Structure formats: structure tokens, C-alpha cells
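>>> next come a sequence and a model predicted from it.
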Amino acid sequence: MTLIYGHRGAKGEAPENTLAGFQKCLEHGVRRCELDLHLSRDGELMVIHDPTLKRTTGRRGKVVEHDADELVDYDARQGGPGWLQPAPIPRLAELFERCPFEHWQLEVKSASRVRAARTVLAIQELATRYGLIDKVTVTSSSREVLRALNRLTPEISRGLVAEYNWLDPLKVAKQHGCSLLALNWTLCTPERLQKAQKQGLHVSVWTVNEPALMRRLADFGVDSIITDFPGTAVSTLQR
């Protein structure tokens, strides 16, 4: 059966990467999620997609220029579906405490060698503290991040995020010891899927929002889909 991951919580139904969105995902009975991480100035893991604050909070500046205590006061409901209550940027620690997901895909964007190292070590520390090491896969399209995972936190499962076709994603995934391949749906042919699964990869396809596409990918045999509309995915795939 094809598993369902809520994309940035439930991006199409609630403000992305906020506690409200992850709770919405859980309300649908979807116990797997995908989210994005950036470090605050004081080294805490914050759940936000962009390196800058503008798109979701309307504020200026970069995430890394603010301490965690400031960031959790910023309302991140801009640009998403209408939402009445403020929806602050959460710390990853808060989600680990409050959201009983079975599995987390934690995406880390491109980073310098130093920042990649700091980020993966912070993830290891937090996942260990909450007893979630075996429920976490850190995903990235950045070779620097994947190398840091290999070098510093080999016990954490890792995944390659593949959006473009210019490099063979299966080769890159193998090179970095990945167990998961997060594949843009446009790259997911039955041939590539079969080959990836033969290689032992869990293939998670994103961002899948149309019911017809959900059904088609499930028929192909993808391991999971990542969707902005977990409610739609449940009614489409779990009837």
C-alpha cells in the first residue's frame, strides 16, 4: 500500500510548517510528515522552508539572523490558505513533543560544510533526546549535507531529494548510502521506480495533489507520496 506523507504538514489546508498544519495532518489519520529545517542564530532547529522570513511571515531578514526565542513569536500564516489564528514558526523540538508521527522526513536545504555539520549534529542530538532516531530520515539535494550525514551521523537514515534529471538520482543515492529517494513526480517513471526499489530504496514522490495522479502513482507501486492535501490523499487511496 502507498503511504501518505503530509507536505510541510498539510500545506494546502493549513499554514505550512506550523503546528496547526502538522495537527491537521494527524487529524486525517496521516502519521507521516515532511518538513524543512533551518538553524536559528543560536543554533536551534526551526521548521521553515525558506532561508528568509519574507514569504511566510512578511518580515525581513534571514532565519539565521534571529534567535529561536524571536522566531517562535513570528506569525507564519502568510501566503497559505486562509487561517484565523496566528501560526508561529515552530521549533522542531516542539513538534517532536506534541506530534506523534510514525515517521519524519526532515529536509535540509543546501548548506556550507560548516553549517551542514552543525545542522546534522543538532538533528542527531534532538532525535536522540526524544527517542526518535529510528523514526527520522534526513533528506537533502545537497551533497554537502549528505556527506555530513555520512561522516558525522551514520546511524541516521538519509534520503536524496531529486528534482531534476541532470544526474542519475539512483547513482547519487547509492553513492551517499541513502535508503530513501524523494523524487519529483515528473521524474517517476515505472522503469526508474522499479530500478530504485531493486536497489533497496524507499521511493517517496512529491508533490502529489491531484487524485488522478495519486491513483496513477499508487498503481505504479510508489512506496509513498508527499502531498499538500493529506485529507484528499486519504479519501483517494484508502477507500
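Perfect, thanks for sending it. Numbers count the residues shown, from 1 in each chain.
>>> CA only for contacts and neighbour counts going forward, please
Will do.
>>> gap between residue 63 and residue 165?
30 Å (Cα to Cα, to the nearest Å).
>>> quick one, which of those two is more surrounded?
Neighbour totals were compared for residue 63 and residue 165, and residue 63 leads with 21 against 10 (other Cα atoms under 10 Å).
>>> and that one, what does it touch?
38-41, 51-53, 71 (Cα atoms under 8 Å, 6 or more residues apart in numbering).
>>> these, buried ones only, as a PyMOL selection?
This is how PyMOL selects the buried members of those, with burial counted by 16 or more other Cα atoms under 10 Å:
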select buried, resi 38+39+40+52+53+71
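>>> please, where are all the helices along this structure?
All helices of the chain, identified by DSSP state H, fall at 19-27, 54-57, 68-71, 92-98, 113-129, 143-152, 169-175, 190-198, 211-220, 230-237.
>>> another structure for you, compare them:
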Amino acid sequence: MTLRQRFLERPIAHRGLHDAGAGRPENGLSAIQVAVDAGYGVEIDLQLSSDGVPMVFHDHELERMTGMRGEISDMPAEDLVQIPLRGTDRPIPTLHAALQVVEGRVPLLIEIKDQSRVMGEVDGVLERAVAEMLDHYAGPVAVMSFNPHSIAAMAEAAPDVTRGLVTGGYDHPAWAPLGEARLEQLRAIADFDRVGASFISHDKDDLDDQAVQELRGRGVPVLCWTVTSPEEADDVRGKADNITFEGFRP
């Protein structure tokens, strides 16, 4: 499935149009709602509860966004939806709740967080749960992940849902444990065709990369993350087909 043109027409709000100072935490329903009302596309992250429910949450650990210790994968959804996001009385949302807010009014870009944590094979539980929910969703939607194995699992679970890879230069020290051979494979975006991807979302600071430019030469849409100012938006113009943004309104 190719990426719909609507994903290239308006900037995409990273984790919703969030503003902690205004009581709109990232990946919260209020941030999603405000982005939808403003006509932006919406990007959200998904983690998995202990009982197999897709939760709209970025980190594996709860602490940064809730102040609670522990990991999201260790708790059932019925408990997670009682935990307020930091600084608000609004809880961690489920994917189902987020879909109800968006209602197909704007493009929805879903990042499936790496459940293996080492960019390795996945059991497909999260991917199948996402596929089941999207089977009943009529709006423009696409899924993506840093982990190609996750996108391969999505291809099996939901072949008609548009898929992409989140990519970058992988030069941060946090990636080093993966080993240079695996990092080189990821930098080369070598799994793009194998997993049936139709777009990439690439690090805004690495858009001149040869692999990115080769894909653009093939007509592959290139999104980028995460643009945080009008100046950065100007810098990537002509290098990417759309931006994922936060911290300002393009």
C-alpha cells in the first residue's frame, strides 16, 4: 500500500500537539484533539499492556510521563487507564480511545515501539492487536517502526495497512550495543523492500544520507523527525516531503 497524499499535505504533530505547560502532555488525548482541531496530521506511539492492549505511550518505563515506577508492559490496561499523565488528571490512553478522537478527520501516523528492545524478532502480539483495531477504522492511517521485524509482522497481520520504517544515522551511543554490522544494515535501510515498506520517516539531521536520497529517487515519500522550529523546517525543505514537528505551529 502506498502512502496517501494526505500524509504529505499538512505537517504532522509529533505525539499530538502537546504542550505540558498548557496541560496537554505528549500522546495524551487532549494533545491529539487539539492537533485534529488545528487540521494537522497526528503521530502517536504505541506500547503494549500486560494483557495485550495497545496503549498510546512512548517510553517502556512509566516514570517520565507519570511519575510512577515500573514498566508499562507489566500492567494490565484496566490499571494503566487509571494512571494520570504527569501534571494532569487525564490518563494514559488506549489506541481505541485515540482512534475515537481522530475519527478519520486527519491522517494518523502510528509508531509501533520496538518490543524486542534490541531491534530483533518480535512475537507479533502488539502488531496483531493494532491490525485488529485498524480493521474497523476508516480514516487515513499508516504504521511505522524503527524495528523492521515489527513492520514485517504488520505486513502479515494487516497487509492492506500502509507501512513504513523509522530511520536515521544511528550514531547516538545508545545504539552501540546493537553492533556495527546491524547498525550498518539499519543505516542502509536494507530491509525496506523486504518488509513491504512504502515510506520512511528519517532523522531530520541525516536527510542527505545516500540511502535516503536513493529512495527519494525511486519516488518513495520521505517524512522526517522531529522538527522543532520554523528555522529547522526551512532547513529540511526540499529534502523531505513532510515534517513531524513539535514546539511550534508550522
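Perfect, thanks for sending it. Small disclaimer: the values here were computed from a predicted structure and weren't measured.
>>> pick out the residue closest to the middle of structure 2.
residue 111 (2.3 Å; Cα atoms, centre = their mean).
>>> excluding its backbone neighbours, what's nearest the corresponding residue of structure 1 for residue 48 of structure 2?
In structure 1, residue 48 of structure 2 lines up with residue 39, judged by TM-score structural alignment. Computed as Cα to Cα, 6 or more residues apart in numbering, the closest residue to residue 39 of structure 1 that is not its neighbour in sequence is residue 45, at 4.8 Å.
>>> count of neighbours near the one you found?
22.
>>> how close does it get to residue 122 of structure 1?
Taken as Cα to Cα, the span from residue 45 of structure 1 to residue 122 of structure 1 is 7 Å.
>>> ok so, going back, so who does the equivalent of the residue nearest to the centre of structure 2 over in structure 1 touch?
In structure 1, residue 111 of structure 2 lines up with residue 107, judged by TM-score structural alignment. Contacts for residue 107 of structure 1 were tallied using Cα under 8 Å, 6+ apart; they are 34-37, 138-140.
>>> top of those residues by number of neighbours, please.
residue 139 (29 neighbours).
>>> residue in structure 2 matching that residue?
Using TM-score structural alignment, the equivalent of residue 139 of structure 1 in structure 2 is residue 144.
>>> I figured that match hits residue 155, correct?
No - Residue 144 of structure 2 is beyond contact range of residue 155, at 10.9 Å (criterion: Cα atoms under 8 Å).
>>> okay, and the common contacts of these two?
Residues touching both residue 144 of structure 2 and residue 155 (Cα under 8 Å, 6+ apart) are residue 163.
>>> now stretch 195-206 of structure 2: which residue numbers in structure 1?
The aligned range for stretch 195-206 of structure 2 in structure 1 is 176-187, by TM-score structural alignment.
>>> typed the wrong thing, it's stretch 66-80 of structure 2
The aligned range for stretch 66-80 of structure 2 is 57-71, by TM-score structural alignment.
>>> for that stretch, what is the distance to the chain centroid?
Offset of stretch 57-71 of structure 1 from its chain centre (Cα atoms, centre = their mean, to the nearest Å): 20 Å.
>>> for the residue nearest to residue 231 of structure 1 when sequence neighbours are not counted, grab the count of nearby residues.
Distance criterion Cα to Cα, 6+ apart; nearest residue to residue 231 of structure 1, sequence neighbours excluded, is residue 28 at 5.6 Å. Residues contacting residue 28 of structure 1 under the criterion other Cα under 10 Å number 17.
>>> so what corresponds to residue 28 of structure 1 in structure 2?
Per TM-score structural alignment, the equivalent position to residue 28 of structure 1 in structure 2 is residue 38.
>>> could you check how far its match is from residue 13 of structure 2?
In this view, residue 38 of structure 2 and residue 13 of structure 2 are 10 Å apart by Cα to Cα.
>>> also residue 201 of structure 2?
Per Cα to Cα, residue 201 of structure 2 is found 13 Å from residue 13 of structure 2.
>>> the two - which one has more neighbours?
Legend: neighbour count by other Cα under 10 Å for residue 201 of structure 2 and residue 13, higher for residue 13 (32 against 26).
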